[in-house]
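Undergrad: quick one, structure for this:
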Amino acid sequence: MFVDTHCHLTMLDLTPYNGDVDLALAQAREAGVSKFMGISVDLDDHIPLSEIAARHDDVGYTVGVHPCEDVQTMARATTECLIELAQSEKVWALGETGLDYFHSQDFIAEQKACFARHIHASQAVSKPVVVHTRSAKHDTVDIIRAEKSTHGILHCFTEDWETAKAVLDCGYYISFSGIVSFKNAQDLRDVAKQVPLDRVLIETDSPYLAPVPYRGKTNEPKYVPYVAKALSDVYDKSLEEMAFITMQNFENLLKMK
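TA: Got it, this is the predicted structure:
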């Protein structure tokens, strides 16, 4: 059974499901997906995500603010606020946080401070932090090291081996999205091959980045097995082995203290 460690359940295109996210989750289960982590990009996302998680034993969620949100939204994410929101047992992680200089370099200091606060909250509640990085790999690694963050996921990984090794050495797990299945992503597959099997996770990042053969279409959790298939080819494992390995890795991550 597969786990989608990063899906934006509040942002899915639910047109095929008459607007019902529960039907989308049911379809994913039919595809073999047995666990879902819904991701927050704004502090208020915890409200609908908690309602979804309350209806489904196999759904957990995160609390946090994405680095592409505005300065006012990031400022609301104080360490104390994040700790308070993370108390529920259905909150599995903090984030998605991190640094994104691709979309904006106007508020770098605010991004860094917000990222650090998420790490502090993560450490306080003993739950992993979900990290986004784009065009900011060096600063991302520097903050993870400086804050002594050892419990987290570098999600939707697209960086080089140097970056992978740096976060692996800190204790992080690395999560691959549908990008790893793209024909033009051989460099990424070469990096993935060097990542220890006990630190690999899979995700859809839905509704974005649908894997081959659905590239260019709207993504959803039921497509996460295609990410596992791409990695099974990288590691020369069966699809069933890849499903078991990544599920076990996620369980180990959540059990870390």
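
Undergrad: only C-alpha atoms for contact and neighbour calcs from this point on.
TA: Noted.

Undergrad: helices or strands next to the host helix or strand of residue 254 in the packing?
TA: Per DSSP states H and E: residue 254 is located in helix 239-255. In terms of contacts (3 or more Cα pairs under 8 Å, 6 or more residues apart in numbering; DSSP states H and E), helix 239-255 is packed against strand 2-7, strand 200-202, helix 224-235.

Undergrad: any residues touching the last one, and which ones?
TA: Meaning helix 224-235. Helix 224-235 is contacted from outside by 2-4, 31-33, 176-178, 180-181, 189, 192-193, 202-204, 211-212, 238-239, 241-243, using Cα atoms under 8 Å, 6 or more residues apart in numbering.

Undergrad: ok, now the shortest one?
TA: The list of residues contacting strand 200-202 from outside it, by Cα under 8 Å, 6+ apart, reads 3-5, 173-177, 224, 227-228, 245-247, 249-250.

Undergrad: quick one, which of those are buried?
TA: Burial by neighbour count, judged by 16 or more other Cα atoms under 10 Å, picks out 3-5, 173-177, 224, 227-228, 245-247, 249-250 from these.

Undergrad: what's the farthest-apart pair in these?
TA: Pairwise distances across the buried ones among the contacts of strand 200-202 (Cα to Cα) peak at 17.3 Å, for the pair 173 and 224.

Undergrad: would you turn the helices and strands packed on helix 239-255 into CSV with distance to residue 60?
TA: Formatted as CSV, those follow (distance: least, Cα to Cα, whole Å):
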stretch, distance to residue 60
strand 2-7, 9
strand 200-202, 16
helix 224-235, 16
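
Undergrad: next, the structure of the following sequence, for comparison with the previous one:
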Amino acid sequence: MPVLKEIIDAHAHLIWPTLLKQVDQVIKRAQKQGITTIINTGIKYDDFEPCLRLGKQFPIIKNIIGIHPEEAVQPDVDVKLFKDHFRKHSEEFLALGEIGLDYLQVRDSSLRKFQEQIFRDQLDFAIEMQKPVVIHCRWAEKHAVNILEEEKYSDLPGVLLHCFIGAEKYIARSLEHDNWYFTIPTSVYYKKINQEIAKRLPIEKIMLETDAPFLQPKPEFEVNEPQYLKFSIEKISTLKNISKDDIAEITTHNCKSFFNLK
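TA: The predicted structure follows:
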């Protein structure tokens, strides 16, 4: 596949140990495939320092950070500390995320309530900071969409549903909001559920992501990387009968608009 001129990976975890130890090579391989921006994602307070360090070291990297729903239920979570640090570095983070609900990993009802409390707290904070949010909702699509549609959250600058695989009715409701978008992960290359979502969504609502080092495009790949967005582009192009160049151009435009990238 020819190298396309400009592609953005809207969600990757470059500070994950499997990628961080070879981050120079990961970035070089990505750039060879036309990747011009990688949005690196932190999931807890401890991720501030490595995210900021990578952002300064590599211009290709832009950062977002939030308290991931699995981290939200840890006994040592300190939301105030997180918010205070975010305020100090708000210009260096494009969005608050990933935040949300995870009912697959968190089954206890009392912990789910606490997780929802942290989610709401971060949504309030996003409005205060006027930052868009990147949403993780696994086995909790109904609850997450219901919360995001509450009137008090109508002032969110933008909502990005990360790796969303919710039911059709929640997709339909999400598409009613002009400033809500979806990411399609590299697993779309072989996973039917991601392919069905990609076919359902208009290209004007899609961004591309790897979720590296997870959700690899082929089961035999041990580690996912931003360079593998080429597989997503190839598959989505086939599914939607849109040229690869147009897939890259439109999804890149969507990403720049959502994250206010120059």
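
Undergrad: nearest to residue 94 of structure 1 among the contacts of strand 200-202 of structure 1?
TA: Distance to residue 94 of structure 1 across those (Cα to Cα) is lowest for residue 5, with 12.6 Å.

Undergrad: identify the residue of structure 2 aligned to that closest one.
TA: Taking TM-score structural alignment, residue 5 of structure 1 has residue 10 as its aligned residue in structure 2.

Undergrad: how about the strands in the stretch 51-200 of structure 1?
TA: For the stretch 51-200 of structure 1, the strands defined by DSSP state E, counting those that start in this stretch cover 59-63, 91-100, 129-134, 152-154, 173-176, 200-202.

Undergrad: and residue 141 of structure 2, how far is that from residue 104 of structure 2?
TA: Distance from residue 141 of structure 2 to residue 104 of structure 2, counting by Cα to Cα, to the nearest Å: 11 Å.

Undergrad: equivalent analysis for residue 167 of structure 2, please.
TA: 16 Å.

Undergrad: do residue 239 of structure 2 as well
TA: On the measure of Cα to Cα, residue 239 of structure 2 and residue 104 of structure 2 end up 29 Å apart.

Undergrad: and if you look at residue 209 of structure 2?
TA: 21 Å.

Undergrad: quick one: which of these two has more around it?
TA: Counted by other Cα atoms under 10 Å, residue 209 of structure 2 and residue 104 do not tie: residue 209 has more neighbours, with 27 against 11.

Undergrad: alignment lookup: residue 36 of structure 1 to structure 2.
TA: By TM-score structural alignment, residue 36 of structure 1 lines up with residue 38.

Undergrad: for residue 237 of structure 1, that is, sorry about that
TA: Residue 237 of structure 1 maps onto residue 242 of structure 2 when the alignment is built from TM-score structural alignment.

Undergrad: surely its match forms part of a strand?
TA: No: secondary structure of residue 242 of structure 2 (DSSP: H, G, I helix; E, B strand; the rest coil): coil, not part of a strand.

Undergrad: identify the residues contacting it.
TA: Counting by Cα under 8 Å, 6+ apart, residue 242 of structure 2 touches residue 236.

Undergrad: which stretches in the stretch 1-150 of structure 1 count as helices?
TA: Applying DSSP state H, counting those that start in this stretch to the stretch 1-150 of structure 1 gives helices spanning 21-30, 46-55, 71-76, 79-85, 108-125, 137-146.

Undergrad: quick revisit: of the contacts of helix 224-235 of structure 1, buried ones?
TA: Applying 16+ other Cα under 10 Å to the contacts of helix 224-235 of structure 1 flags 2-4, 31-33, 176-178, 180-181, 189, 192, 202-204, 211-212, 239, 242-243 as buried.

Undergrad: to what extent is the nearest residue to residue 42 of structure 1 once chain neighbours are set aside buried, counted in neighbours?
TA: For residue 42 of structure 1, ignoring the flanking residues on the chain, the nearest one in space by Cα to Cα, 6 or more residues apart in numbering is residue 65 at 4.6 Å. Using other Cα under 10 Å, residue 65 of structure 1 has 30 other residues around it.
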